[in-house]
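J.: With the input below, show me the fold.
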Amino acid sequence: MSPSAGVAPPIAAFFATIGFAALAIFGFGFTSLLTDTDVLAEPALGQGAGITAMLVAALVFAATGYGAIRRGRYVGALWVAAATLAAYLVGIAAGGILTGADPAVAVGAVGDFAVSWYLLVLAVTAAVAAWAGIALGRTRASRPQWPWERADDEE
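T.: Prediction:
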């Protein structure tokens, strides 16, 4: 049996993106519990801003994560995290404006998020998930096999 070429970049990016979204949502919830604050504390934004921000961040994470996985360099995780943070901030503003909030309120919410613990949670989550995706793409492991499936045992 030939050594595996690793997990295909699209599959590794898919799993990393799902992991990023799950970890970010968990991290936001846990941080909210610990700090007794809301992720987006401005009530005029509604839920649309948070949903839009997470969707935009996940899409940017997937796109930049795919590129980082294809390159196979772990430093790419930092660039993925930076792009994901920027996308989340833009998503807050865009989501707030799309849901009918005053643009000044939406931009203010971006500023509040940018100086909160939630930004750190999002940055760490994006970097860890991107690193895991890159590691998954670089692995040379193959699927597990039963002893009788191995080619060297057939002789």
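
J.: all contacts plus neighbour counts: C-alpha atoms, from now on.
T.: Noted.

J.: Pull out the buried residues from the longest helix seen in the chain.
T.: Longest helix in the chain by number of residues, with DSSP state H as the criterion: helix 9-35. For helix 9-35, a neighbour-count test (16 or more other CA atoms under 10 Å) marks 9-10, 12-17, 19-21, 23-25, 27-28, 31 as buried.

J.: Now show me the structure for the sequence below, then we'll compare the two:
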Amino acid sequence: MGYVALVIFGLGMTSLATNTDVIDTPGLSAVPGVAGIVVSAAGFSAVLGAGLRVPHPSFYTALWAALAAAVAYLAGVWIAAVTSGVDTAMAASVVGRLAVGWAAPVLAVAAFVTAWAAIAVLRTRARPPRWPWERNDTEG
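T.: Below you'll find the predicted structure:
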């Protein structure tokens, strides 16, 4: 959920700062954008989940998760645009603008930051905080 929240924030703030829409195509509804985020979250989760299952996860997993999230977003937008009635050339044009514009890098950065944080938490073996009276006598 942190990834989705960071993506929505990143896309919203970048859209506000540049005064442009993420997908600015007449006749195209919001469905491809939403579908792209859903598919992106699934791709991100799949790669990060697989990377976190190993005993000592590598931070390189964050790069793979970022790449998977960006590619999955573009694929999700294209599939949703085509299935919503837009011709394949228009869908390819939308995906091309997303890939070379600012949207795909925003998604990749959000995925990298979120994956890196998840790997860091797992590698440090972080535990929930405990009050002094909750500790065993053998703990320091």
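
J.: sorry, back to before: which elements pack onto the longest helix of structure 1?
T.: Judged by 3 or more CA pairs under 8 Å, 6 or more residues apart in numbering; DSSP states H and E, helix 9-35 of structure 1 is in contact with helix 48-71, helix 117-138.

J.: so where is the last one in structure 2?
T.: Helix 117-138 of structure 1 corresponds to residues 102-123 of structure 2 when matched by TM-score structural alignment.

J.: quick one: buried residues of the matching stretch?
T.: By neighbour count with 16+ other CA under 10 Å, stretch 102-123 of structure 2 contains the buried residues 103-116, 118-119.

J.: quick one: contacts of it?
T.: Residues outside stretch 102-123 of structure 2 that contact it (CA atoms under 8 Å, 6 or more residues apart in numbering): 2-3, 6-7, 10-11, 14, 22, 44, 48, 52, 56-59, 61-63, 65-67, 69-70, 73-74, 98-99.

J.: Now list the buried members of those residues.
T.: If we count by 16+ other CA under 10 Å, the contacts of stretch 102-123 of structure 2 have these buried: 3, 6-7, 10-11, 14, 22, 44, 48, 52, 57, 59, 61-63, 65-67, 69-70, 73-74, 98-99.

J.: returning to what we had before: turn the helices and strands packed on helix 9-35 of structure 1 into CSV, columns for distance to residue 94 of structure 1.
T.: Conversion of the helices and strands packed on helix 9-35 of structure 1 to CSV gives the following (distance: least, CA to CA, whole Å):
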stretch, distance to residue 94 of structure 1
helix 48-71, 7
helix 117-138, 17
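
J.: wait, which of the ones you listed is closest to residue 153 of structure 1?
T.: The closest of these to residue 153 of structure 1 is helix 117-138. By CA to CA, the value is 28.0 Å.

J.: The closest one vs structure 2, average distance?
T.: On superposition with structure 2, the mean distance recorded for helix 117-138 of structure 1 (mean CA distance after the TM-score superposition for structure 1) is 1.1 Å.

J.: Ok, stretch 52-62 of structure 1 next?
T.: Mean deviation for stretch 52-62 of structure 1: 0.5 Å (mean CA distance after the TM-score superposition for structure 1).

J.: Of the helices and strands packed on helix 9-35 of structure 1, which is nearest residue 35 of structure 1?
T.: Closest among those, once you apply CA to CA, is helix 117-138, at 8.8 Å.

J.: now that closest one, how far from the centre of its chain.
T.: 6 Å (CA atoms, centre = their mean, to the nearest Å).

J.: Residue 67 of structure 2 versus the residue positioned nearest the centre of structure 2, what's the distance?
T.: The residue lying closest to the centre of structure 2 (CA atoms, centre = their mean) is residue 111, at 4.2 Å. Separation of residue 111 of structure 2 from residue 67 of structure 2 (CA to CA, to the nearest Å): 8 Å.
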